[in-house]
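# quick one, what's the 3D model for this:
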Amino acid sequence: MILIFIVLILIVYFTYQKINSTGNWPNVIGTTYHVPFGDVPAMQACLDGHYLLNLNTKLGKPQVYRIWVGPTPVLLLAHPDAVRQFWQQHDETSIERVVHLGWSLLLIMGEGIGFKTYRNRNRINRFFHACFGIKQVKYFETSYEYQIDLVMQRLQSRVIDACDTPLDVSSQFRYLALDAGLDMFLGTKSSRYLSQLHELVDELAVVMLATFNARYVNIPGLRWFIPYTYYLRSKILTLRHKWNNLLRIIMNEYLREDNIEIDADGDSILVRYLRMERIGRKKEITYEELSDTMIEGLLAPSDGIAATVANTLILLALNPEAQIEARERILNRLPPGIEKTVTLTDLDHLDHLDHILLECQRLLPLFVFNVPELTSCKMTLCGVTVPKETMVMYDVQTLNRCEDIWPKPMIFQPERFQLLNEKQRKALHGFGNGRSRRCLGENFVHSLHKLLIARILLAYQLEPVDNERDIDKLSRIRRPFIYVPRVVLKFIPIKN
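Alright, predicted model coming up:
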């Protein structure tokens, strides 16, 4: 028994040494590997999302540094120069996207676009951009405007009922992304299933949060001996079953029509797919890719878009001069002396509202790191040489606060985006990174955010409840892979 115990100790010791050696890259600094999950428990326990930001400061603000995701060493890029050097050397077309982020996340996302290889991602991108391109998004502006009308009506009722009591801003926009995106994704026939779709959004949030918190169930082999594995797997499969059943019901409603073969500019993604099937055209995507990318693009973003709007309102409330400036710019776009509801057409080319969104994403990013990349070759980044297939991620908060890139980085200044230099343009990553890793709904989010912020600013003066001005001290709560504000604001109606 003693001999077996000694052998086991030696196996553990040499395994630990071997794992550590995989991250001993020349000139790198960072954390030490802690068995078995590395830095993951500390990131999960950090409720404000500042773990990487604080770690970078503790390490002396290096431009690159190492952390551990389980037994895998990860190089964090913490300066735009490191990001630029990475993309100069990295060939994303040559990498098969095999990033192990846990079986449960892969089971949720399935054949969705997020974890596809370069070529497959581009193929799916081309199909979805039939609705998501800049020109195509305009066909659905009436739908966005209608949904924001409903949001403003609910907000007005809440403000009246609250009687000057502050409101929790993020909760006001819980289903905005799904409601506004329905016509684009599923078409007008899907509106009668709105309550079921809202339930799916809530169920997805639950399983995504469970996936984010998962530890031992992600250890190969060991997970099959843990009862929670089977519970989580059952919850995910039940969610997927409900979604696919509902999607098939909506599909059958369209298939009963005779005119589905006729192209129309405002066709939804679902109708375009069904037309492709009916006329026997070569399939651009499979049903599984369609269904799973809709989970990723329609159901999953609800918390993220709600938090982005809430963050914007918080920053405007904390900066009353910026709020007044934005309101005046919007009013200048409207005909004088005529009472009307502002539309997206009124806001065409009002870049200042887009700049507010970019500044919001810079100061209060939802994601503290991006979807990982694997290096396509051996490369040197800011003096640190890493081998091929090293996992690389962005330290998003630190990147967004580099003083040599963003002067006075902690000040809310949307105007800084009017004239960007080359380094600043390369430092923008609010909607993804690389050539093919862009967010599918970027144009959709810009339109939705611009119109909603404009409507709110014309109707309400926003005021914070307390005197806290340090955005790092604002209350935040963790949602699946993102951090959202838990802040209340006063919505004071503007007369005339």
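# could you use CA atoms for every contact and neighbour count after this?
Will do.
# what sits up against stretch 325-338?
For stretch 325-338, contacts defined as Cα atoms under 8 Å, 6 or more residues apart in numbering pick out 342, 346-347, 350, 352-353, 454, 457-458.
# in helices only, show me those.
352-353, 454, 457-458 (DSSP state H).
# from these, pick the one nearest Glu296.
Leu353 (26.3 Å; Cα to Cα).
# quick check: the gap between that closest one and His449.
8 Å (Cα to Cα, to the nearest Å).
# ok, now which ones touch the spatially most central residue of the chain?
Against the mean C-alpha coordinate of the chain, by Cα atoms, centre = their mean, the closest residue is Gly304 at 5.7 Å. Applying Cα under 8 Å, 6+ apart to Gly304 gives the contacts 366, 482, 484.
# in the stretch 301-450 of the chain, what residue spans correspond to strands?
373-374, 379-381, 384-386, 391-394, 432-433, 437-438 (DSSP state E, counting those that start in this stretch).
# nearest to Asn24, of those?
strand 384-386 (9.1 Å).
# and that closest one, what other elements does it pack with?
strand 379-381 (3 or more Cα pairs under 8 Å, 6 or more residues apart in numbering; DSSP states H and E).
# in the stretch 151-300 of the chain, which spans are helices?
Applying DSSP state H, counting those that start in this stretch to the stretch 151-300 of the chain gives helices spanning 176-185, 194-213, 227-255, 269-278, 287-294.
# compare with the first, here's sequence two:
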Amino acid sequence: MASIFLQVLALLAVLYILQELHNKFMKKKKKLHPGPKGLPIIGNLHMIGKNVHQDLHKIAKRYGPIMSMRFGVVPIIVASSPHAAEQFLKNHDLVFASRPDNKAAQFIAYNQRNITFGKYGPYWRNIRKLCTLELLSTLKINSFQAMRKQEVTNFVTFINQAASNGVEVDVSAKLASLNANMACLMVFGKKYVDDEFDERGFKDVIQETLILAATPNIGEFIPFLDVFDLQGLTRRMKKLAKIFDDFFERVIDEHVHDSKEEKQTKDIVDTMMNIMQSGKAEFEFDRRNVKAIMLDLLIASMDTSSTAIDWIFSELIRHPKVMKKLQNELNEVVGMNRMVEESDLEKLVYLDMVIKEGFRIHPIAPLLVPHESIEDCTIDGFDIPKGTRILVNTWAIGRDPEIWPEPEKFMPERFVGSNIDLRGRDFQLLPFGSGRRSCLGLQLGLTIVRLVLAQLVHCFDWELPNDMKPNDLDMTEKFGLVMARAQHLRAIPTHRLENILGISNEQVE
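Down below sits the predicted model:
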């Protein structure tokens, strides 16, 4: 035992000496961006806690908007300003278009076969093209409009009953359930209850996946420690990978069995199976590829939209004047005799301001998904070596006082007369990323966020339970690739529209 301990100490000493020599060589050869000095072996890992985005924001205040760090042996660049984000996501987009290797990509994403974690290259470009033209086209998204309307009506019906009974609603849980139903119907063609996926349900498994994927993995940054799996991340990811794979295999088998049935609206798995069986894909496209894309679509359509609505609606409850102003707009555009339709959304100007402000202060992906440089590059006179990992801190950008006056305040009016949009052209606001790796589901995601949020505000008034004041609402964040609320939002609805579902509220009661 003592012998092994001495061998480990000797190995660490050798690694330390080699690293110091490497660092001195790099400093002579490369001019790196300013950043904090790292410790031997671990680099700057000791500076990072549970809320990585907040920790990086604090450090960047000292070292600048483009900051150089080192996590173990991996060079890191943190971009914390619109100018910095533009450099990486637009001006040098191709150089930083790839993704780093990580355990989540290996075990859960079928060895980087999906769009989110895929390495940049011919395969990734073909997969993206297939998704853009076949799976997430405007025509395909519009084909699910009747389904979205029905599911939103079911959602409102549930809340309407709660309002009649005067009971509180776990808004976070109901939003998760609504988005799970819509995601399953669009992607798989039918609803699956939580138990058919896993005993913990869709939301908990997906949230664990996103948290693990965003957690700095010591084994990845200090390779000789990888075999020990000190944080248990690899073990947990393998378990999650089996849950997803077993479920996806069952879904594909069901589609193969039912392939002869005529469907009025083909779901996304139907479309992918047709492509796979026809052989018309210009690249290898088998079950692994289908499952990898299913993973992307399931997580993106199920978790990101519900999380965004959760945060924005929480801010509306905390700011009754903003809520009232939005309700007034809905009164004028929609009226008090019906629910909001998708055709109304383009006319709701203040709703769009509320959503932009929500994305600014609560970005869905606080560090986006990490990028990786595929070759050496120079930005603003500083060198960035090949293989550097890029973290774009959208959470910090949204709180930059030089760009956003009073950044901690929720003020949708800051967007009055502004041309800033959400499509990645304006680097002050990047909820869906920008450039080659921007989110393909932007149109669908925005439609769902706008539609569901509008129903919550238009159909009901809300108050917090137990005489809680709006300012007392817990807004603690839970860090992950998608940043969720740490605590569920619970609130009590009351009827606002008299004839919300074609029957009077008295009949409901």
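# could I get the TM-score for this pair?
The TM-score (TM-score structural alignment, normalised by the length of structure 1) is 0.82; 478 aligned residues with a Cα RMSD of 3.7 Å.
# Gln147 of structure 1: which of the ones in helices among the contacts of stretch 325-338 of structure 1 is nearest?
Among these, and counting by Cα to Cα, the member closest to Gln147 of structure 1 is Ala454, at 14.3 Å.
# and that closest one, what does it touch?
Ala454 of structure 1 sits in contact with 327, 330, 342, 353, where contact means Cα under 8 Å, 6+ apart.
# Ser195 of structure 1 now?
Counting by Cα under 8 Å, 6+ apart, Ser195 of structure 1 has no contacts.
# that one and Tyr175 of structure 1, how far apart?
To Tyr175 of structure 1, Ser195 of structure 1 is 10 Å away according to Cα to Cα.
# check Gly221 of structure 1 too.
Where Tyr175 of structure 1 is concerned, Gly221 of structure 1 sits at a distance of 38 Å (Cα to Cα).
# looking only at neighbour counts, state which of these two leads.
Using other Cα atoms under 10 Å, the more surrounded residue of Gly221 of structure 1 and Tyr175 is Tyr175, with 21 against 9.
# trace that one over to structure 2, please.
Per TM-score structural alignment, the equivalent position to Tyr175 of structure 1 in structure 2 is Ser177.
# and what of Leu350 of structure 1?
Checking TM-score structural alignment: Leu350 of structure 1 goes with Leu348.
# gap between its match and Ala146 of structure 2?
With Cα to Cα as the criterion, Leu348 of structure 2 and Ala146 of structure 2 are 21 Å apart.
# now do Glu332 of structure 2
Distance, Glu332 of structure 2 to Ala146 of structure 2, by Cα to Cα: 25 Å.
# verify the contact between Lys37 of structure 2 and Asn44 for me.
Yes - Lys37 of structure 2 lies in contact with Asn44 (Cα atoms under 8 Å); the separation is 7.3 Å.
# which neighbours do the two have in common?
Joint contacts of Lys37 of structure 2 and Asn44 (Cα under 8 Å, 6+ apart) are Met69.
# of the two, which one has the most company?
Shown here are Lys37 of structure 2 and Asn44; by other Cα under 10 Å, Asn44 has more neighbours (18 against 11).
# so how far is Ile59 of structure 2 from that one?
Going from Asn44 of structure 2 to Ile59 of structure 2 by Cα to Cα gives 11 Å.
# which residues do these two both contact?
Here Asn44 of structure 2 and Ile59 have Pro36 as joint contacts, going by Cα under 8 Å, 6+ apart.
# in contact with the equivalent of Cys131 of structure 2 over in structure 1, which residues?
In structure 1, the residue equivalent to Cys131 of structure 2 is Phe128, according to TM-score structural alignment. Shown in contact with Phe128 of structure 1 (Cα under 8 Å, 6+ apart): 269, 440.
# ok, 10 Å please
122, 184-185, 268-270, 272-273, 285, 290, 293-294, 440-441 (Cα atoms under 10 Å, 6 or more residues apart in numbering).
# kindly report the same for Arg62 of structure 2.
34-36 are the contacts of Arg62 of structure 2 under Cα under 10 Å, 6+ apart.
# one step back: let's see the PyMOL selection covering just the buried ones among the contacts of stretch 325-338 of structure 1.
Of the contacts of stretch 325-338 of structure 1, the buried ones go into a single PyMOL selection, burial set by 16 or more other Cα atoms under 10 Å:
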select buried, resi 342+346+347+350+352+353+454+457+458
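# how close does Lys31 of structure 2 sit to Phe96 of structure 2?
To Phe96 of structure 2, Lys31 of structure 2 is 19 Å away according to Cα to Cα.
# who has more neighbours, the two?
Ranked by neighbour count (other Cα under 10 Å), Lys31 of structure 2 and Phe96 place Phe96 first, with 28 against 14.
# need the counterpart of His90 of structure 1 in structure 2.
Per TM-score structural alignment, His90 of structure 1 is aligned with His92.
# so Gly366 of structure 2 is in contact with Arg399, correct?
Slight slip there: residue 366 of structure 2 is Pro, not Gly. No - Pro366 of structure 2 is not in contact with Arg399 according to Cα atoms under 10 Å; the separation is 11.6 Å.
# who has more neighbours out of the two?
Pro366 (27 against 22).
# in structure 1, what sits opposite the more buried one in the alignment?
Checking with TM-score structural alignment, Pro366 of structure 2 has Val368 as its match.
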